[in-house]
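Visitor: let me see the structure of the following:
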Amino acid sequence: MSIEVQNLTKIYGAQRAVDGISFSLKPGEIVGFLGPNGAGKSTTMKILTGYLHPSSGTAKVADYDLSSQSMAARRCVGYLPEHNPLYTDMYVKEFLLFSGKLYGMSGKTLTSRVEEMIALCGLEVERKKKIGQLSKGYRQRVGLAQSFLHDPAVLILDEPTTGLDPNQILEIRELIKTAGHNKTVLFSTHIMQEVEALCDRVIIINRGKVVSDTSLQILRQSGNSMEEIFRNLTI
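Guide: Below is the predicted model of the structure:
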C-alpha cells in the first residue's frame, strides 16, 4: 500500500481531533479526503507527512512506518499544506533550486528537474519574479512544483484550490491530474465539484471519524446528489 492508516488517533487536551480512523490507498489512486472544517483532515495529513506524531495507532507511507522510519517515509512524499509556506523574497527558480537541494538533488539532475517543473506548472513567464510578487494562483503553482520536484510516489495536498478564482481552480485541477499521473494522490477538500473532477474514490471524515469510504461511482449510484450525500453523512 502507498498509504496505510490503522486506528490513528490524535488528542489535543480533551479534544480528539482524529479518533481511531483506518484506511489505505493503493498505488495510482486519486482519493478525495472530504469533511467540514475542523473534521480532522489537516491533522491526519500532518501525521502522514511526519509533521505531527499520533497519540496512538499507526501510519505507513510507501511501507515505511512513520513512527520508526520517518525520514524514509518523508522522502517518498510530496506535500502541499493548506497554508502554502513560501519564501516570498526568493525568486521562483531560486526557490525551486533551493528546495531541490534540500531533497538531496544536485548538478544537472537538479537543474533539469527544475526546468521540467517550471514548464509543467506553467511558471515560465514568472520564473524570474520574486514569489512575493506573484498572484495567489501562481503561488499555488510554485507550491505544487516544489511538492512534485523530487518525483515522489505519494502526493498529499491539503485544500490546494482554496481561495482561487474559478479559472485558477480549473488550471490547478488539470495540473494535479497531469503531475499526479501514476502517483498516489490524497487531497483534502470540502468542495464536491473538486471530487467529481479528480477522484476515483472518496473518504469522508467528520468529528475525527471516517463516516464513508467508497468509490465515486457507488456514491453516484445512490441517486442523491453529492451535496446531499455529504450533508447526510456529516450531520
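Visitor: contacts and neighbour counts: CA atoms only from here.
Guide: OK.
Visitor: what's the helix or strand for the most centrally placed residue in the chain?
Guide: Centroid-nearest residue in the chain, with C-alpha atoms, centre = their mean: residue 157, separated by 1.3 Å. Using DSSP states H and E, residue 157 sits within strand 154-158.
Visitor: another for comparison:
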Amino acid sequence: MSLKISGLTKKFGEQVALNDINITIANNEIIGLLGPNGAGKSTLMKSITGVLKIDEGEILLDEKNVSENEIESKKKIGFLPENNPLYNEMYVKEYLQFVANLHNIKKERVEQVIDLVGITPEKSKKISQLSKGYKQRVGLAQAILHEPDLLILDEPTNGLDPNQIVEIRNVIKEIGKEKTVILSTHIMQEVEALCSRVILIHQGKILQDSPISEFKGKFESLEEAFQSYTV
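Guide: Below is the predicted model:
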C-alpha cells in the first residue's frame, strides 16, 4: 500500500483548514496523527477517505487519484470517524452483516471480526443497548470488516475503560503488522504504545513528520514535545 499526498489544500469559506499538506507513506506502519483541536486532523482524514472534496493538490492511493477513483479507493480504506455513526436500532450482528453485504463479504468474516474486536457476548443486542465502549468496538469492526489496506482511526479508544483500551490497542497493533494505520488521538500514551512515526499538524500545516524518537527529541515526554511545538 502506498499513499502520497501532494499540495493538499482545503478551505471552508475564508478559513484555510489544510495548507499545502505533503505526506508520503510507503510501508505498513502505524502513524500517529497529532495536533490541537481545530488543527485540521479530521479534515485531512476525511479528505483521504473521499468524504470531503479537496480544493487543491492530489491524493494518490496505490498511485491512483482518490478523487478520480472513488469507489476503488474506498474499497481499500477503512474509516472509524470520531463520532462513530451507527444504526442504533439494528442488532450488532445484523448491522455488521449489512456492512458485509455492501462489500460482498462472506458471513464467516463477520464472525471472525466479532471475535477479533471482542464483542461476541454483545452480538445479539441492539446497538442502542451497548455501552460507549462496545459501540466503539462495533465501529472498529465495520472499519476492518473488508480487510482494508489503509485503516484510518479518529480517537478509536474514546470512552473505553483501561482494560478495553489495552484490548483495542492490541487489535490495532496486530492490524498494523500487515496494514497501514493512521491513528488520530490526544492520548500520548497511545502514540507511544502503538506508533512508529508521528505527523504533527498545527493550524492546517505539518510542523513535523518524523520517527517517534526524533519527535520526542530532547524532551522528557511526548506531552512536553507536543506543547513545545504547538503553543
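Visitor: state the distance from the residue nearest to the centre of the first structure to residue 9 of the first structure.
Guide: Residue 157 of the first structure sits 20 Å away from residue 9 of the first structure, going by C-alpha to C-alpha, to the nearest Å.
Visitor: related to what we said a few turns ago, in the second structure, what residue corresponds to the residue nearest to the centre of the first structure?
Guide: Matched across to the second structure, residue 157 of the first structure falls on residue 153, judged by TM-score structural alignment.
Visitor: next up, the contacts around its match.
Guide: 79-82, 181-184 (C-alpha atoms under 8 Å, 6 or more residues apart in numbering).
Visitor: would you turn the residues you listed into CSV with secondary structure?
Guide: Shown next, in CSV, are those (DSSP: H, G, I helix; E, B strand; the rest coil):
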residue, secondary structure
79, strand
80, strand
81, coil
82, coil
181, strand
182, strand
183, strand
184, strand
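Visitor: what is the burial count for residue 201 of the second structure?
Guide: Neighbour count of residue 201 of the second structure, defined by other C-alpha atoms under 10 Å: 24.
Visitor: give the equivalent position in the first structure for it.
Guide: That one, residue 201 of the second structure, aligns with residue 205 by TM-score structural alignment.
Visitor: checking my notes, its match in a strand, right?
Guide: Yes - counting by three-state DSSP, residue 205 of the first structure is part of a strand.
Visitor: nearest spatial neighbour of it, chain-adjacent residues omitted?
Guide: residue 35 (5.1 Å; C-alpha to C-alpha, 6 or more residues apart in numbering).
Visitor: next, count neighbours for that neighbour.
Guide: 26.
Visitor: quick one: the helices in the second structure, in order.
Guide: In the second structure, the helices defined using DSSP state H lie at 41-49, 70-75, 92-102, 107-116, 132-144, 162-176, 188-194, 212-216, 222-230.
Visitor: please name whichever of those helices is nearest to residue 1 of the second structure.
Guide: helix 70-75 (11.3 Å; C-alpha to C-alpha).
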